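Q: Predicted model and sequence follow; I will ask about them next.
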Amino acid sequence: MPLQYAVPGTGGVGPAGAVGAIERVLLDGFDPEAAPARSAVPVPAGELLMMPAAAGPYAGVKIAGVAPANPSAGLPRITGSYLLLDGPTLQPLALLDGAALTALRTPAVTAAALRRLAVPEAEHLVLFGSGPQAYGHLDALLAVRPLRRLTVVARNAERAGALADYGRKLGLAAEVGDPRVVREADLVVCCTTARTPLFDGALVPAHAAVAAVGSHEPDAREVDELLVQRAELYVEARTVAEREAGDLLMAGVAGRQLWNLAELVRGDALVPDGRPRFFKSVGMAWQDLAVAAEVYRAAP
């Protein structure tokens, strides 16, 4: 079967479609705990990642590059390509832009989690970061939650202001703030390159839901141990979190209950009142496959 599509972006699939694709894979019975591990290879420019997966009628692999110096040269930090294959024959079906796919699927995973972890009346999002993932997370969360207020916290004031302007164009009361604003948050999303905590976990309200997606390294974190100690904990898969989730590993969560995303989406996870809920995402290959397949199915 010849390669049929070379897709520069993600076609007609938007945030809502990507969230639905993630949820359908899990509702159909996929077990994220059994998913293949990501391979990471250090290279002079940064890191090369290879992420294979198979589920349902499709298989695929993403080859991604993480180049920390790229933004200073006006280039994206995340690069790569995604090869979608026919599951039964492993014949190529489509080649997709890996960076565009990542920018769509990571927020979709967060949105699938937070639509279940946020309290019904949640309307104030505090968003750490001002890059592509920050924009993607705002779009994805608006697809699943009726937000009214946005506060952007970022190191670059100009970029933070631009993201707040974008939020206002979407109808939100949006402003730039500092980390202390988490005390007023209903939702907190961290999508940065930080390696140390961004805010004081004691300030997070008991009703709030928090997500951290910025790292997949065991020695990097965006939230502190106090928040982790206070919160009910959720991950994409326990097997992966035990290797890569620095936010949890550095806080010492041995023996703690970690609910995985499948349990959350299927309604089997505990979602308690009276304490924060924290979702830690490191990114998994099955998520890329789910969204890549959705893009392929939606292609003309």
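A: Received, thanks. Numbering: from 1, shown residues only.
Q: Only C-alpha atoms from now on, for both contacts and neighbour counts.
A: Fine.
Q: Quick one: neighbours of Arg297, just the number.
A: Residues lying near Arg297 (other C-alpha atoms under 10 Å) number 11.
Q: What separation is there between it and Ala99?
A: Using C-alpha to C-alpha, to the nearest Å, Arg297 is found at 19 Å from Ala99.
Q: So Thr79, which state does it fall into?
A: When classified by DSSP: H, G, I helix; E, B strand; the rest coil, Thr79 comes out as strand.
Q: What count of nearby residues applies to it?
A: For Thr79, the neighbour count with other C-alpha under 10 Å is 18.
Q: same for the helix ranked longest in the chain, what does it pack against?
A: Longest helix of the chain, by residue count under DSSP state H: helix 98-117. Applying 3 or more C-alpha pairs under 8 Å, 6 or more residues apart in numbering; DSSP states H and E, one finds that helix 98-117 contacts helix 15-27, strand 58-66, strand 78-86, helix 132-144, strand 209-212, helix 261-265, strand 277-280, helix 285-298.
Q: Go ahead and name everything in contact with the third one.
A: If I follow you right, that is strand 78-86. 57-67, 91-99, 101, 289, 292-293 (C-alpha atoms under 8 Å, 6 or more residues apart in numbering).
Q: Just the buried subset of those, please.
A: 58-67, 91-99, 101, 289, 292-293 (16 or more other C-alpha atoms under 10 Å).
Q: and after the longest helix of the chain, which helix or strand comes next?
A: The first helix or strand that comes after helix 98-117 along the chain, using DSSP states H and E, is strand 124-128.
Q: and here's the other structure:
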Amino acid sequence: MGKAADTALIKVVNLGKSFDVSEPFLQRVVTRSGRKIVNAVDGVSFSIERGTTFSIVGESGCGKSTITRLVAGLDRPTAGEIAFNTPDAAPVRLQMVFQDPIGSLNPRWRIGRSIAEPMDRTMDGNARRERVGELLKTVGLAPADAGKYPHEFSGGQRQRISIARALAADAELLLLDEPTSALDVSVQSQVLNLLKDLQERLGLTYLFISHNLSVVRFLTDRIGVMYLGRLVEEGSGQAVFDTPQHPYTKLLLETIPDMENPKRDRAPLTGDLPSPLKPPSGCVFHPRCPLAMEVCSTVRPELQVVENGSNVACHAVAQGAAMAAPVNRYAVV
């Protein structure tokens, strides 16, 4: 998937993560119920080339953030492998930028202290202060801001501070978990422009998690579309946006405002999201899919390369039943 594996900074193969959400043992004995297991991530594979952005999109609860936690090492996978391609197998330098900037900053610390924390063991006091000032300028703030507290900044400024803190550890891989969803649209564009500029200047690699496809299109090189723990489509940003193949991807793209045709007819996504405790058999999307066939309810489709170069898990697409979507100029924040 993507370019050759030896140029990728990270490669994820058949990644899986299950959570035991069972009731307490005694309650299970009384109710005579068994264990309840949720497969939050189920056989996901992708790679990220150095200096590029790989975005994962999908509805809430599809497993996007769980993948981020697995890559960060905050959770351990129950299946599969996460491999980093670094010289002499050295640990990759990665940092996370969270969705809520105010919740990720210590309200009792001046922001200079928060940014300097990763450098406590590598620099003395004067060097740290100088480096903090440089990082603040890098993200569009002033060195004098180091003496202020998080509540003295706007949401967009706090997210810039979070990015500066991530860069303080000389990170080469940033895990961006919905970094703009808590911000106003105008502020979102400022943060996205900053991330794009930093990537070009510093050669950073991004794993970007979002449900906002407009945001994703602005920043991404490749996209993975997830549904109920599985990857249903993966390809270049241009291919996925211009010629989406999986029915779920097409329905997601219908949610993006089209400035040239704001009153266009849209196909609604029918049905409720199935419970992750009892996912549908076969293709997990088949109960809501307008192209569902008999085979979809019994056989799990595997990702396979289609005409536009994307990898798609869909029986209908494989059999040529799905029509190519028209090209639209989707709005970008």
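A: Noted; the coordinates are in hand. The shown structure was predicted, so the numbers you read here are calculated from the model rather than taken from an experiment.
Q: Next, the TM-score between them, please.
A: Comparison of the two superposed chains (TM-score structural alignment, normalised by the length of the first structure) gives a TM-score of 0.31, and 162 aligned residues with a C-alpha RMSD of 6.3 Å.
Q: I'd like the helices and strands packed on helix 98-117 of the first structure as TSV, with distance to Val153 of the first structure appended.
A: Formatted as TSV, these follow (distance: least, C-alpha to C-alpha, whole Å):
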stretch	distance to Val153 of the first structure
helix 15-27	22
strand 58-66	23
strand 78-86	21
helix 132-144	10
strand 209-212	14
helix 261-265	27
strand 277-280	19
helix 285-298	27
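Q: Mind checking the ones you listed for the one nearest to Ala241 of the first structure?
A: Of all those, strand 277-280 sits nearest to Ala241 of the first structure, with 8.1 Å by C-alpha to C-alpha.
Q: helices and strands around the closest one, which ones?
A: Applying 3+ C-alpha pairs under 8 Å, 6+ apart, one finds that strand 277-280 of the first structure contacts helix 98-117, strand 209-212, strand 232-235.
Q: ok, 6 Å please
A: Applying 3 or more C-alpha pairs under 6 Å, 6 or more residues apart in numbering; DSSP states H and E, one finds that strand 277-280 of the first structure makes contact with strand 209-212, strand 232-235.
Q: quick one, which of the ones you listed is packed in tightest?
A: Comparing those by mean neighbour count (mean count of other C-alpha atoms under 10 Å), strand 209-212 ranks first with a mean of 26.
Q: packing partners for that one?
A: If contacts are counted by 3+ C-alpha pairs under 6 Å, 6+ apart, strand 209-212 of the first structure sits against strand 187-190, strand 277-280.
Q: what comes into contact with that strand?
A: Contact partners of strand 209-212 of the first structure, identified using C-alpha atoms under 6 Å, 6 or more residues apart in numbering, comprise 117-118, 187-190, 276-280.
Q: What are the buried residues along the following helix or strand past that strand?
A: Downstream of strand 209-212 of the first structure, the first helix or strand assigned by DSSP H and E is helix 225-230. Within helix 225-230 of the first structure, the residues that count as buried by 16+ other C-alpha under 10 Å are 225, 227-230.
Q: next one: stretch 17-25 of the first structure
A: Of the residues in stretch 17-25 of the first structure, 17-23, 25 count as buried by neighbour count, 16+ other C-alpha under 10 Å.
Q: Which helix runs longest in the second structure?
A: Using DSSP H, we find that the single longest helix of the second structure is helix 185-202.
Q: Show me what secondary structure element comes after that one.
A: strand 205-210.
Q: Which elements pack onto that next one?
A: Secondary-structure packing of strand 205-210 of the second structure (3+ C-alpha pairs under 6 Å, 6+ apart): strand 53-57, strand 173-177.
Q: quick check: angle from that strand to strand 173-177?
A: Angle, strand 205-210 of the second structure to strand 173-177, by axes from the mean of the first three to the mean of the last three C-alpha atoms, to 10 degrees: 0 degrees.
Q: Quick check: next helix or strand after strand 205-210 of the second structure?
A: Heading C-terminal from strand 205-210 of the second structure, the first helix or strand you meet, by DSSP H and E, is helix 213-219.
Q: Would you check how far apart Pro132 of the first structure and Tyr82 of the first structure are?
A: 18 Å.
Q: between the two, which one's more packed in?
A: Between Pro132 of the first structure and Tyr82, counted using other C-alpha under 10 Å, Tyr82 has the larger neighbour count: 27 against 18.
Q: and the gap between the more buried one and Thr239 of the first structure?
A: Using C-alpha to C-alpha, Tyr82 of the first structure is found at 24 Å from Thr239 of the first structure.
Q: now swap in Ala164 of the first structure and tell me
A: Distance from Ala164 of the first structure to Thr239 of the first structure, by C-alpha to C-alpha: 37 Å.
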